[in-house]
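In: compute the structure for the input listed below.
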Amino acid sequence: MAYEVYIDDMRLPLPPEKIPVKYSGQNKTANLINGEEINLLKPSGLAEISIDVTIPQMDYPSAVWDGSIENAEDFLSKLDALKKGKKPFEFTVVREDFGGDSLFDTSLDVTLEDYKVSDDVSQGLDLLVSISLKEYRHYGTYIMNFVLVDKEEAEAEQAEGEREGEAPKEKSYTVVKGDCLWSIAKKQLGNGSRWPEIHQLNKDKIKNPNLIYPGQILALP
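Out: The predicted structure is shown next:
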């Protein structure tokens, strides 16, 4: 199986050996008056990702440098910019089987919590960088504008609209092999970062935004 791992738009030159993603729970245990113990269910916590990345200082046939990242110094400068930028970015894992066919991808909006650079004798001249990421959930204040209209005028306009044609049909998309919410948002909405909108519309079908299956029919915003 082949992996391509991206931090923002930067591809890691060598994929990490392990990519652990921890989904924390926030459930609370409480005791009733009669002594019975119950579990109070709460929304899941933010996902946490901790990876160890080897940054080669020599030429390796398996190492891939993309775009403006050409060496260890460029890589560390990029991490420093993400840390100081105080903005979320995408963490993406692209998977392919041994035949080159796409498998499911992982894409999360994350923040860079911290990173540690180590010079390890066992690694030779290469650098070992330990990176900690945390899922970012978009939030904000919604402003609703209310406009007072005459009831008879509103009913007349509604009737006119019904005469002119049918209401637009709800847009939908059928999941195919290799899809993830990020790739669907990129293809259907033109922006991969809009994947939370699709998740919100389909919470009855998608319990874990990283697990979708071919054949699922998803509503689109």
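
In: going forward, measure contacts and count neighbours with C-alpha atoms only.
Out: Will do.

In: got the residue ranges for the helices in this structure?
Out: 72-85, 151-164, 181-189, 195-201 (DSSP state H).

In: which residues touch residue 62?
Out: By C-alpha atoms under 8 Å, 6 or more residues apart in numbering, the contact set of residue 62 is residue 14.

In: mind checking how far it is from residue 191?
Out: Remark: distance between residue 62 and residue 191 (C-alpha to C-alpha, to the nearest Å) = 31 Å.

In: next up, for comparison:
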Amino acid sequence: MIEFWLTFNNGAEKLRLPVPPSEYSKVTGINTQTVNINDSGEINQIGKRKLDTLSISSYFPANPNDPIAHYRGYPTPARCLNMISKWRESGRPIRLIISGGTLNINQPMVIESFTVSQKKGPEDVYFDMELKEYRFFNLEVVNEKDNPIGKYVGESRPSERTIPKTYTIVSGDTLYVIAKKFYGDGNKWKELKQRNNIVDERKLKVGQVIKL
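Out: Model (predicted):
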């Protein structure tokens, strides 16, 4: 069963789509530049990769027992819309997690556009969501006179972040990966193992909740 999750603030808030999209598409690419050389004509210079983009469409069911929904106890359409609206207005990225299929994704994203509509009949809310990859980086000012803006010093997560109390295991997780994600140091996986009384760290289960 394929699961679609939208999470915010390192998993402190999360929304599992009640009705997974019937299909989704992810677009990847690289930047290229055409240069004209007098003796040789045009050549194509290959640059760095573009940000990934992804489109999903589905609906939030108003019926608490919608036969198409993949789980019960899902939030109302109004609650779903409020969560997504709050995340978009925060100016911070969300994380898209797709697990259980061939194309698994666990990636920070920005919701670039979110279109909602209603059709005749039930008060279900249909939506189209366009997401673009978010890349973490830091700007470091080297010299305010020579470089007032700063320079790119590489990808990293923001140094100030809120670590949630718990985390739900998704496909592909290991204690090392989780420690690296939340503490910035994968070698702290043993602390997670001890804190959660895990006997065999190789047998984590998708959906298992651990303490951070």
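
In: tm score of chain vs chain?
Out: The TM-score (TM-score structural alignment, normalised by the length of the second structure) is 0.61; 150 aligned residues with a C-alpha RMSD of 2.9 Å.

In: closest to residue 52 of the first structure out of the helices of the first structure?
Out: Residue 52 of the first structure sits nearest to helix 72-85 of all these, at 13.7 Å, using C-alpha to C-alpha.

In: what span of the second structure is the closest one aligned with?
Out: Under TM-score structural alignment, helix 72-85 of the first structure corresponds to residues 77-90 of the second structure.

In: run the chain-centre distance for the matching stretch.
Out: Its chain's C-alpha centre and that of stretch 77-90 of the second structure lie 15 Å apart, by C-alpha atoms, centre = their mean, to the nearest Å.

In: spatially, what comes nearest to the alignment partner in the first structure of residue 28 of the second structure if we skip its sequence neighbours?
Out: Counting by TM-score structural alignment, residue 28 of the second structure lines up with residue 23 in the first structure. Of all residues not flanking residue 23 of the first structure in the chain, residue 47 sits nearest, at 4.6 Å (C-alpha to C-alpha, 6 or more residues apart in numbering).

In: now render the helices of the first structure as TSV, adding distance to residue 219 of the first structure and mean neighbour count.
Out: Shown next, in TSV, are those (distance: least, C-alpha to C-alpha, whole Å; neighbours: other C-alpha atoms under 10 Å):
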stretch	distance to residue 219 of the first structure	mean neighbour count
helix 72-85	33	14
helix 151-164	23	10
helix 181-189	11	19
helix 195-201	6	17
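
In: just give me the neighbour total for residue 138 of the first structure.
Out: By the other C-alpha atoms under 10 Å criterion, the neighbourhood of residue 138 of the first structure contains 9 residues.

In: ok, residue 128 of the first structure next?
Out: Neighbours of residue 128 of the first structure (other C-alpha under 10 Å): 17.

In: same check on residue 38 of the second structure?
Out: Using other C-alpha under 10 Å, residue 38 of the second structure is surrounded by 7 other residues.

In: who are the contact partners of it?
Out: Here residue 38 of the second structure is in contact with no residue (C-alpha under 8 Å, 6+ apart).

In: what's the counterpart of it in the first structure?
Out: Per TM-score structural alignment, residue 38 of the second structure is aligned with residue 33.

In: centroid residue for the first structure?
Out: In the first structure, the centroid-proximal residue (C-alpha atoms, centre = their mean) is residue 108; its distance is 1.7 Å.
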